[in-house]
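[1] I would like to see how this sequence folds:
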Amino acid sequence: MPADLAVIGLGHLGLPLAQAATAAGIATVGHDDDPAVVAELRSGRSPADGTLTAAEVRRMISAGFRATTEPSELGRARTVVVCVPAPLGEDHAPDLRALEATARVLAAGLRPRTTVILESTVHPGATEDFLQPLLEEGSGLRAGRDFHLAYSPSRLDPGNRSYGYGNTPKVVGGLTPACTEAAAAFYGRLTERVVRARGPREAETVKLLETNYRHVNIALANEMAVFCHDTGVDLWDVIRCAETKPFGFQAFRPGPGVGGHAAPLDPNYLPRQGRSPGYPLRMVELAQEVNGRMPRYIIQRCTTLLNEHGKSARGARILLLGVTYKPDHADQEGSPAPEIASRLIDMGAQLSFHDPYAHQWRAGGRPVPRADSLYEAAAEADLTVLLQHHRTYDLQGLAVKAQLLLDTRGASPAGAAHRL
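    Model prediction:
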């Protein structure tokens, strides 16, 4: 049976879109090259990254959602949304190999009047300069004339209980006004508000601005954390007071690292000859530098605390709490926990971890033992380090049990622990 929608890439972007579309009554097929991902979804199991629960996957299936590895399914859909990963490579430029492979497969079966929308996080210009030529070359069709082409940045916030697909405005930018309206008509079935950008480059740059905004402001909070610790100021009280200002201030909080799927992007690394500005975005560079050194700063705080209590990092029993990148979510993408753990292991520490969303965990390719009894492990550890504050953690109780507790999230009651 032909689907109204085909979602390519069943990861943290594609699955929530497929879920929203299925719930809206849109016949949806999901495509992924990984047979294991497809088999997992077909069996009604939760994805490994916790994007959806098993119950949510089963509800999608009962509502008609199908997962497949067959490319032939793609050409039969009226709307195709591409959600494949495009992570930053070692050269700091987006790795578009998955997008290229997807474009070639999609082009082979592309039909006239199809609406193709790109949601993957890419550099400004990628829709027109990279995706469009591949689709046109492989299909013999022309974007803007024979099929619609648009870009829409993902704004999903996994685990957010206030904002989901329905009440988060969706930005769309099409190759032509007709392309924009086709994409807007599709998203209008899923969201309360659709915001039309001037074109795909503007829509792509929305994602660039929003991602860099987050990283730059977290970097400022991280710098303030180091400054306030060195000067004896309670940063968390400073933030509490500052966020009462009703204008001109938005509270960001420090932590052991940023994490997440959307890495900061410097346009100076764009893979397009003659289109980069020729100079870096200094604020973005500095934000990457500041945020990138936070794991090392956490190690420094750990060793200092141990030394102050007559202990060395070598041989110390250290318990890490929370190894995911977001609270109350299983996704570990970009989490600073593996780097912190690897450095502590290299220093000779005896490491263990606890996380209600991770039952097995590795750092630097090495398995880290899981503490089954949280309070017993905290009592036995020379140092307990909170890296992610899941709601299930009773920090008041943990502070009583732990010999030493370093709270990198400022979630513990004042005076109950050593805070970042």
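
[2] please make it C-alpha for all contacts and neighbour counts, starting now.
    Fine.

[3] where's A221 relative to F247, distance?
    Here the criterion is C-alpha to C-alpha, to the nearest Å. By it, A221 lies 18 Å from F247.

[4] now do the buried residues in the longest helix along the chain.
    Ranked by residue count, the top helix of the chain under DSSP state H comes out as helix 200-231. Using 16 or more other C-alpha atoms under 10 Å as the burial criterion, the residues of helix 200-231 that qualify are 200-208, 211-225, 228.

[5] ok, now stretch 144-154?
    Neighbour counts over stretch 144-154 (16+ other C-alpha under 10 Å) mark G144, F147, H148, L149, A150, Y151, S152, P153, S154 as buried.

[6] now these in JSON lines, with secondary structure?
    Below are the buried residues of stretch 144-154 laid out as JSON lines (DSSP: H, G, I helix; E, B strand; the rest coil):
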{"residue": "G144", "secondary structure": "coil"}
{"residue": "F147", "secondary structure": "strand"}
{"residue": "H148", "secondary structure": "strand"}
{"residue": "L149", "secondary structure": "strand"}
{"residue": "A150", "secondary structure": "strand"}
{"residue": "Y151", "secondary structure": "strand"}
{"residue": "S152", "secondary structure": "coil"}
{"residue": "P153", "secondary structure": "coil"}
{"residue": "S154", "secondary structure": "coil"}
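
[7] next up, for comparison:
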Amino acid sequence: MSENFNRLLERIESRDAKVGILGMGYVGLPLSVAAFDAGFPVLGFDVDETKIASLNAAQSPIERVANSRLATMREEGLFEVTSDFSRTSECDLLIICVPTPLGKHREPDLSYVVQTVEAIKPNLRKGQLVSLESTTYPGTSRDLIKPILESTGLESGADFFIAYSPEREDPGNPDFETRTIPKVVGGDGDHALQAATAFYGAVVEKAVPVSSCEVAEAVKLTENIFRSVNIALVNELKIIYARLGINVWDVIDAAATKPFGFMPFYPGPGLGGHCIPIDPFYLTWRAREFQVPTRFIELAGEVNLQAPYFVIEEVAKALSDRKHKSVAGSRILLLGVAYKKNVEDTRESPGFVLIEELERRGAKVDFYDPYVPVIPNLREHPEMVGRKSEDFDPENFSEYDAILLCTDHDNVDYEAIAERADLIVDTRNVFDHSKNNIVQA
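    Below is the predicted model of the structure:
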């Protein structure tokens, strides 16, 4: 046991360990850069041949990773991406960064994780560390990954090692990057924890070891449930205060002046991204196995899921009150389809729900997003794939019956829009609500 562990630890400390990162998306690609910066050679794995070709040509699919960084990595011969999963045998560390979506009935869909682990299994060898970063429910590493890999006859903790370290990426946040975000690490046994902590401690500024994979798995769910519940609270307060004629943003900003006991969260048109709309349901599903109710978490999920429909009703009301029109037959421009500002990421964006529901009610909907020129492949709303963003031309804005702000990118001239648009429905508190053509939603 000590021989496999000691050899792996030595290779990590000397930076001779090759890092295999499975999944070259919003988590795997920034991690590849961080591992390279720490001195490790990186071999990326993906199933998208178009993406693989682009990455090997130093063309990044995400703004967070510059083409120049990939070019440097390629020039030094320390970064390559492949679809040949037999090459996992070359790697000392295998980091799994694949999607973990929900199924049709909001049950965990771990098919991508299972497929990836099954792809690793035929070439698993002694001395490797397999670490999962994808969000999941407590027990996944022990109950799902471990049996698959141990079916090879190799033993976890003796021949190879299993760890869990939840990703904490925050696309669009200029204050943090992979290297500067503390990394929680759990392991299947002491040697797995030590090896994983040694690797992540070399890649990021601070590794935070915890007592087990289950604790690490629960950490990520807790972080995102905390946000989901608080966002649901302010979304509900928004509705209440709107009926009372009170601006919820004014209330939150004033409350935030309290130096203790309050943390500001802000309402919006719904939740987006891969984490907050999905992760809480992983815990509710797991809790049902143990007959534990999760009423608070599920209620927050219900409130957040209804947020886009409240916005739709406000659009309908604004069209009726201000223009004496119904949604049917109206032309509407949606500002922003990315799930948050200043990123190109559209995963789980409420913008698609807004477009879908407005069009279901008979509206003609266009969108403008400087980060999303074309709607990419989506697991949900496949009928929208390929739709193109309108050009930014304020002169044309008066042709729309309403402009609906969904995503408040910083690089948009909102003053120009406000000057020319007849009606704006603002879900992000960007516009001056004292103006007659602005409606808060």
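
[8] now stretch 200-213 of the first structure on the second structure. Mean distance?
    Stretch 200-213 of the first structure, aligned to the second structure and superposed, deviates on average by 0.6 Å (mean C-alpha distance after the TM-score superposition for the first structure).

[9] contacts only, for the equivalent of R142 of the first structure over in the second structure.
    Mapped onto the second structure by TM-score structural alignment, R142 of the first structure lines up with E155. Contact analysis of E155 of the second structure by C-alpha atoms under 8 Å, 6 or more residues apart in numbering lists nothing.

[10] any idea how far S14 of the second structure is from E155 of the second structure?
    Distance, E155 of the second structure to S14 of the second structure, using C-alpha to C-alpha: 25 Å.

[11] how about the most centrally placed residue in the second structure, what does it touch?
    Geometric centre of the second structure, nearest residue: H274, 3.5 Å, by C-alpha atoms, centre = their mean. Going by C-alpha under 8 Å, 6+ apart, H274 of the second structure touches P101, R347, E348.

[12] and if you look at V37 of the first structure?
    Contact analysis of V37 of the first structure by C-alpha under 8 Å, 6+ apart lists L10, P47.

[13] what's the counterpart of it in the second structure?
    Checking TM-score structural alignment: V37 of the first structure goes with K51.

[14] element containing its match, please.
    Secondary structure assignment for K51 of the second structure, by DSSP states H and E: helix 49-56.

[15] in that helix, what counts as buried?
    Of all the residues in helix 49-56 of the second structure, those buried under the rule 16+ other C-alpha under 10 Å are K51, I52, L55, N56.

[16] distance from that helix to the first structure after superposition?
    For helix 49-56 of the second structure, the mean distance from the matching residues in the first structure following superposition reads 1.7 Å, by mean C-alpha distance after the TM-score superposition for the first structure.

[17] and that helix, how far out from the chain's middle?
    Chain-centre distance of helix 49-56 of the second structure: 21 Å, with C-alpha atoms, centre = their mean, to the nearest Å.

[18] do stretch 86-99 of the first structure as well
    15 Å.

[19] so that stretch matches what in the second structure?
    Using TM-score structural alignment, stretch 86-99 of the first structure lines up with residues 100-113 of the second structure.

[20] which residue lines up with I375 of the second structure in the first structure?
    Using TM-score structural alignment as the criterion, I375 of the second structure maps onto W361 of the first structure.

[21] ok, its match touching A371?
    No. If you go by C-alpha atoms under 8 Å, W361 of the first structure and A371 don't touch, sitting 11.3 Å apart.

[22] SS state for L15 of the first structure?
    Here L15 of the first structure is helix, with the state taken from three-state DSSP.
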